[in-house]
Structures are given as C-alpha cells and as structure tokens.
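In: I'd like to go over a predicted model; first the sequence, then the structure.
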Amino acid sequence: MHINFPLLLVIAVGVTGLLALLDRIWLAPRRRRAVAAYQAGAGTVDPDTLEKLNREPLLVEYGKSFFPVLAVVLILRSFLVEPFQIPSGSMKPTLAVGDFILVNKFSYGIRLPVLETKIIPIGDPQRGDVMVFRYPNDPRINFIKRVVGLPGDHIAYRDKRLFVNGEPVQRELLRTVQDDEVPAGHPLQALAKAEIYLEQLGAATHEARYKNMSQTPPPREWVVPEGHYFMVGDNRDNSNDSRYWTAPGMPTELWGMVPDNYIVGKAFAVWMHWPEPKLRNLPSFTRVGLID
C-alpha cells in the first residue's frame, strides 16, 4: 500500500487552516460576545466561568497550533527542498543504500503539489543530472537515476558502453573492487569483481560501476521523444531503467522513459547515511556531501 503523503499533507493544511479561519471569523467573536455579556450581567465575575467562556474548543486549538507548522512543511516540501532515502543500490557508487538525500524542487520549475503541474518554468534537466522522478509504470513510486538522454537524443547501449548521439560516453577506469553484490558462499564470489569508471556526461563527472561477470546485453538503440528523458543508474549492471524500455504493444513490461510531468526534482546533496534506522545502529555522517 502506497500512502500519498503530498495529498495527505495538502488535506491536513486545508483542514487545520479551515479550523483557524472558522475560529477567526465566527467562533472567537462569539466567545468575546459571551464574555462581554457575562461581565455586564454578573455582579461578581467568577474567574473559572470567565475562563470557560473564553476557552477555545480543543479541535480548534489543535488546528490553530498545527496549521502554521504544516503550512511551512508544505511550502518547503513542495517548492524548495524535499528529503528522500535511497532504498536500493542502483546508483552505486554515487549513492549507497541508506543515504538520505536532499532534492531541489525548483531546479526544473515550480510545480503545484499533488497535481504536479508546472506553473513557473525555471530550467530543464541537463545531461548528467541525478534526478528524482515518479516511476513511469507506477507514479506512486519515486525513483532516482542519472539523466543520460534529453528530448531528441539518439541513445545506444552496446558492449556495456553508452553512446549519445553517436559518440561514446568518455570514461576512464579508476579501480577494480570486489563485487559486494554477490551473495556470501557463492562459488564464484572470489572471482566476481566490479570495475569503477570515471565517466563524463555533459558537465557532470561521476563514477559508474560495471560487473565483470554479468552478461553483456544485446545492443539496443532509442530516440528520446519530445518531453521525455532517458534515465540510467550508475550501477549499470544492476539497475532497472530506461534501457529496458520496449515499444508500446510489445509483450515485455515497459519500464519507460520519463515524461516531464513525472519529474520531482534534482538531487544535490547527501546529508546522512543510515541504512537501518534503529537505535542500536546510529546514523553516519561520513558520506555527507554534494552529489556529482
């Protein structure tokens, strides 16, 4: 079950705001009139009675207390910055499972909460950006990948190599490490390695990970439609992304390219690492920094 948190937040702001408005224009004046009438007609004013007449209903008190807090959260989350946690290793080594990241919500334009309609265009995704977006097959789920293809681009993937508009993405082998995604006890665990490359995508220089024992997929090519983006994970052999897109009507399940109205924002920083949020396992801040 997926909880639509933005919708719940909008509803909460609306309900608490309505309670605050109701108190301001109707309930509070009525309380003041009751207090004035009691003071004018009573010979001796009883403090307890006076307090009771002037007391806000409990629901109104809570509504007035929570409204400004919820409103600030809604504004920050919808238009400025939203936090996310990385649940999978598809963006290794750039992002690890348990990284808590911050996403800029206005880099690609101001959008209405819930409706996700762009109302103020500011900028567009650039090749190399790390972007959070709603999964094309299930918009209730958020994904994070790197922008490889822009509208109109020709993308190819062959021999584990990305090509953009006919040119191979420039890369340089940095190091070879043990493949930590192979289960312990696997007969080939000792032989499984991962090669870490430094790649250049647009203005972004980042690391990408390739498994030496994974199968090489058949070569494929795509043309990115207008208003869409081709997204790929940095963990190239362990990422479901736009490379697994097929033409509409084909029996294979679509992953899909990402339409503009599914964009959430640009990931720009890691602020905490906490793979298992439990008291016995405290968070770490060693991975804090900007996202390349």
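Out: In hand now; what should we look at?

In: rest of the way, CA atoms for contacts and neighbours
Out: Noted.

In: what's the neighbour count on residue 47?
Out: Using other C-alpha atoms under 10 Å, residue 47 is surrounded by 9 other residues.

In: another one to put next to it:
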Amino acid sequence: MLIWIAAVLGAIALGLVVRHRIAFLTRVRSCSMSPTLNPGQLLLATRVNRAEAVARGDIVVVTSVELGQMIIKRVIGEPGDLVIIDDHGHIQVNQVPLVEPYVAIPAGPAGAFAVPQGHVLLLGDNRIHSSDSRGWLQPFLPAAAIQGRVVGEALGHSMAQRQQCGDPSRTRHP
C-alpha cells in the first residue's frame, strides 16, 4: 500500500514539474490565428525562459497584461528589429520582405515598429481580425511574458473538437 501511495505522489510531482518547467497544454480560444489554428485545438507548448528561445515565425503563448489573459500569437519582430507594415499589410523586417504563407489575407493598419531589446512584436495570422501588437497600447511584449512555444497539436485530439472560424469579419479576437 505504501508503495502505491509513493508511486501516485511521485507521478503527481513529476506532472507538476513537467507542467511548470518543461511543457504544458493550452487550448485555442479564438479565430485570431486562423487558418493556422482554430478554436478548440489543444496544443502542446514547451516552456521558454528567455527571448533567445523564440524566433521570428514561432507561435507563442503569452500572458497579456493589457488583455488580461493568455493568448496565442506569432513572433514577427525580435529584439532590435525594425518592422514595417505597409498599407496593404505586407511586412518588411530590417528592410527584407517577410514571406508569410500562413497569412490568407495580408491586411491591417500600416506602421513602423522598432522592437526594443528584451521584447517581441506579435501578430495573429488572421490579420484582418486579430487583436495584436498593431493595436495594443503597448505594442511590444516583454520576453518574460512568453510562457511557451507551440510545438504541435496534442496527441489524440479529435478533429471533431475543432471549431471552424467561419466569417470572422464581425469582430476582433484576442
């Protein structure tokens, strides 16, 4: 009996260490990353501890103080980058056009963003209807706000649990 209790407590401890130090599961709650990710998808994310652990193009889970919740976005600007978005939604990073096959319709407000050290610039793949760095009061999130990097969909997740985004033109999504 004592062995079983020790095994259960050990498994719980191991699970807590994995969740808080190595990896965690998170569910997509909005259409802001559509068509790449859709509501209902269960994702596996690995923990990150510094800005160098993520790179342009990575999908990350961050804690947004401004929005008051955890959100999922794509890293577009890294520390020190100059990101320019033109009137048609096309992006240049450090004067080099960014190729974005994951964006169905490039759009959104034009702007120039000089990403400060220790921060990142994040955008949703559903550019028309994503609440992201382009419209936040503070467009740059500190690297410390990054909780994890999405590495894939959780195994055993049913396609039936996903919701399609339909016409997202009615609202913006965090």
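Out: It's in. Since this is a predicted model, take the numbers as computed values, not measurements.

In: Would you mind giving the secondary structure of the counterpart of residue 20 of structure 2 in structure 1?
Out: Under the alignment by TM-score structural alignment, residue 20 of structure 2 pairs with residue 78 in structure 1. Following DSSP: H, G, I helix; E, B strand; the rest coil, we place residue 78 of structure 1 in the helix state.

In: burial of residue 78 of structure 1, as a residue count?
Out: Counted with other C-alpha under 10 Å, residues neighbouring residue 78 of structure 1 total 21.

In: How about the one 10 residues further on?
Out: Using other C-alpha under 10 Å, residue 88 of structure 1 has 16 other residues around it.

In: ok, now residue 113 of structure 2?
Out: Number of residues near residue 113 of structure 2 (other C-alpha under 10 Å) recorded here: 18.

In: Residue 261 of structure 1 versus the match of residue 20 of structure 2, what's the distance?
Out: 14 Å (C-alpha to C-alpha, to the nearest Å).

In: Check residue 170 of structure 1 too.
Out: 30 Å.

In: cool, and residue 90 of structure 1?
Out: In terms of C-alpha to C-alpha, residue 90 of structure 1 sits 23 Å off from residue 261 of structure 1.

In: Which of these two has more residues huddled nearby?
Out: Each of residue 90 of structure 1 and residue 261 has its neighbours counted (other C-alpha under 10 Å); residue 90 has more, 25 against 15.

In: Quick check: the aligned residue for residue 261 of structure 1 in structure 2?
Out: Correspondence of residue 261 of structure 1 to structure 2, assessed by TM-score structural alignment: residue 144.

In: I misspoke; the intended subject was residue 31 of structure 1.
Out: With TM-score structural alignment as the criterion, residue 31 of structure 1 has no equivalent in structure 2.

In: which residue packs closest to residue 31 of structure 1, ignoring adjacent ones?
Out: What sits nearest to residue 31 of structure 1 in space, not counting adjacent residues and going by C-alpha to C-alpha, 6 or more residues apart in numbering, is residue 54, at 5.6 Å.
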